[in-house]
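Trainee: dropping the sequence and predicted coords here.
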Amino acid sequence: MMNLFFHRFRQLRRRWMYGLISLIVALGLIVSTPTPSHASSLLELLFRGIQVIQLSTLSTSNEVALGRQINDQLVRREIRLYRNADIANYVDDIGQRLVPHSDRPNLPYVFQVVDDQSVNAFATMGGYVYVTTGLIRTADNEAQLASVISHEIGHIVGRHAVQQMREQAIAAGALTAAGLNRNDAVAIGVDLAIRRPNSRQDELEADELGLANLTRAGYAAGAMPAFMEKLLNQRSVPTFLSTHPATSTRIERLNALIDPATANAGDGLDNAAYRSRIRDLL
């Protein structure tokens, strides 16, 4: 009887070990092809119960999920949303008009208004875009507001936040062979969204992608450089413009891409209608 008990125990132990090994192999295949050190890291993280992500092969669904977690942290701890459904819907309507004409139209974009008098806008991965009440008030018309939103969509289209997160994780020594701890990824994502400027290359690419998006959606292309020029001539240049490359350089590049004959051809240039609308909402 005792021999039979030990025989069955050994059988169960082998089955449990085979199942664990299969799980580890499956995890390794999902993340990437594991090296010996990679597999060791995965095993360690598995037993510690830490969820990791592989930024180099981040799928769209995982990007959206990570963006949602970053947004949750931002809304809970870093920013205050403007609690007026009408202005929120207005900004969302502009964003949703732009989305089908972007190069990543299938993301579940979320456009939100931040209760902040500073002139600012930012985005994080997965389709989350934020504009401040200060920026909405400063814009002369809907096309100028749409130009900022389209620029932020450009950052999402270019997956700039994902690349920045990878670079930041490497610099901080947080990126292991197995990948990046999801909690660390969320913390880096929050920091990138509100405190880290985009690179010169990312800003220029977002300008070009945003301009194309703006134009395809039927807004006047000239609104984008016009709004930048307005902000550049203010006493204090907004933080989101006071980064590299210089705003004057960006304006020159945008004007070179726009046909002067059609710069003001399109929707959203009625200043009086815009002022009347936001005065009732803000």
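Mentor: Perfect, thanks for sending it. Since this is a predicted model, take the numbers as computed values, not measurements. Numbers count the residues shown, from 1 in each chain.
Trainee: please count neighbours and contacts with C-alpha atoms only from this point.
Mentor: Will do.
Trainee: got the end-to-end distance for stretch 50-65?
Mentor: One end of stretch 50-65 sits 16 Å from the other (CA to CA, to the nearest Å).
Trainee: residue 120 - how many residues pack around it?
Mentor: By the criterion of other CA atoms under 10 Å, residue 120 has 20 neighbours.
Trainee: try residue 56
Mentor: 12.
Trainee: and it, helix, strand or coil?
Mentor: Following DSSP: H, G, I helix; E, B strand; the rest coil, we place residue 56 in the helix state.
Trainee: give the contact list for it.
Mentor: By CA atoms under 8 Å, 6 or more residues apart in numbering, the contact set of residue 56 is empty.
Trainee: what about versus this one:
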Amino acid sequence: MKLIHLYRSRLLYGLLATLITGSIVIFSPQPSYGQSWLNWIFQGVQVIQLSNLSDQQEVRYGQQINQELVRSGRFRPSRNRALIQRIEGIGRRISQKSSRPNLPFTFQVVEDNSINAFATMGGFVYVNTGLVRAAENEAELASVVAHEIAHITERHSIKQMRNVAISQGLMSATGLSESNVVNIGVQLAVNLPHSREAELEADQIGLRDLKKAGYAPIGMITFMKKLTQKGSSPPALLSTHPATSQRVEFLTRAVNPDIAYQGDGLDNQAYQREFRSLL
């Protein structure tokens, strides 16, 4: 009888030890860049794993970032329907030739005289009226739109978001909170420049898609040169899209002179009638 009691006691202690060990493994916080994932779970915060974002998730967060940009007054959306349709026409033409043609891209015009354009995750592209005014022809304007589309197709803002979240201590080992995704997305849209590597890749991909869409590739080179010639008053586009001289050299080497002027969008007078006259 004593032997049976002793055996049962040892079995019970063994089970308890196993449960306790398992509890430590399950409930011990994992190494993180910021808050532990346990804290976020207890607070009811949704944690986003940026590396596994689906297209649907990316679009949803892009919509939230867009809403916050408008709500906070970071930019003033244009109500010029005719101009918006023109920009949408360019955007649709290029995005359908991109590596993510099924992404529901949204193209918006911003009432701002500065020469600028930017993009956020989920297919949101923004073009300033100042940029429309600065372009000489549709190929030049289309080259900037193609560049911004490339930032989206290559998920540059998502990669940049991860780096910013880590540097600010906002990211756990399991991901980033939904509210931080939106907050950082707003920062990236209006303030933080892309890396040199991201800019060169967006130029390369954008140039490819520009040509596939039927636009003359020289438009990207001439507009980039125009930005470098602004002298003491560089356009706003250079604050978020740096390393312009190097990019001009890359594009010049990438475009075959024999086909540089082949394609649509080089009629300056048509651009004056169909775009600038709408401003």
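Mentor: It's in. If you're wondering where the values come from, they're calculated on a predicted model, not measured in any experiment.
Trainee: so after superposing, what's the score?
Mentor: Put the two chains on top of each other and the TM-score (TM-score structural alignment, normalised by the length of structure 2) is 0.85; 249 aligned residues with a CA RMSD of 1.9 Å.
Trainee: just confirm residue 104 of structure 1 is within a helix.
Mentor: No. Counting by three-state DSSP, residue 104 of structure 1 is located in no helix; its state is coil.
Trainee: what does it correspond to in structure 2?
Mentor: Under the alignment (TM-score structural alignment), residue 104 of structure 1 pairs with residue 100 of structure 2.
Trainee: grab the nearest non-local neighbour of its match.
Mentor: Of all residues not flanking residue 100 of structure 2 in the chain, residue 153 sits nearest, at 6.0 Å (CA to CA, 6 or more residues apart in numbering).
Trainee: what's the answer for residue 199 of structure 2, then?
Mentor: Counting by CA to CA, 6+ apart, residue 199 of structure 2 lies nearest to residue 241, which is 6.6 Å off, once chain neighbours are set aside.
Trainee: how many residues are close by that neighbour?
Mentor: 19.
Trainee: surely it and residue 197 touch.
Mentor: No. The criterion here is CA atoms under 8 Å, and residue 241 of structure 2 misses it with residue 197 at 11.0 Å.
Trainee: enumerate every residue touching the residue nearest to residue 199 of structure 2.
Mentor: For residue 241 of structure 2, the contact set (CA under 8 Å, 6+ apart) comprises 193-194, 199.
Trainee: among the residues you listed, who's most crowded?
Mentor: Per-residue neighbour counts (other CA under 10 Å) across these peak at residue 199, which has 23 neighbours.
Trainee: do a quick rundown of the helices in structure 1.
Mentor: Along structure 1, counting by DSSP state H, helices occupy 2-31, 36-48, 60-73, 85-98, 133-138, 142-157, 160-172, 182-195, 200-216, 223-232, 247-257, 271-281.
Trainee: from the ones you listed, which stretch is densest packed?
Mentor: Ranked by mean neighbour count, these are led by helix 142-157 with a mean of 27 (mean count of other CA atoms under 10 Å).
Trainee: any idea how far residue 125 of structure 2 is from the residue nearest to residue 199 of structure 2?
Mentor: For residue 241 of structure 2, the distance to residue 125 of structure 2 - CA to CA - is 15 Å.
Trainee: ok, residue 203 of structure 2 next?
Mentor: Residue 203 of structure 2 is 16 Å from residue 125 of structure 2, by CA to CA.
Trainee: show residues contacting stretch 27-45 of structure 2.
Mentor: Against stretch 27-45 of structure 2 from outside (CA under 8 Å, 6+ apart): 46-47, 166, 169-174, 177-178.
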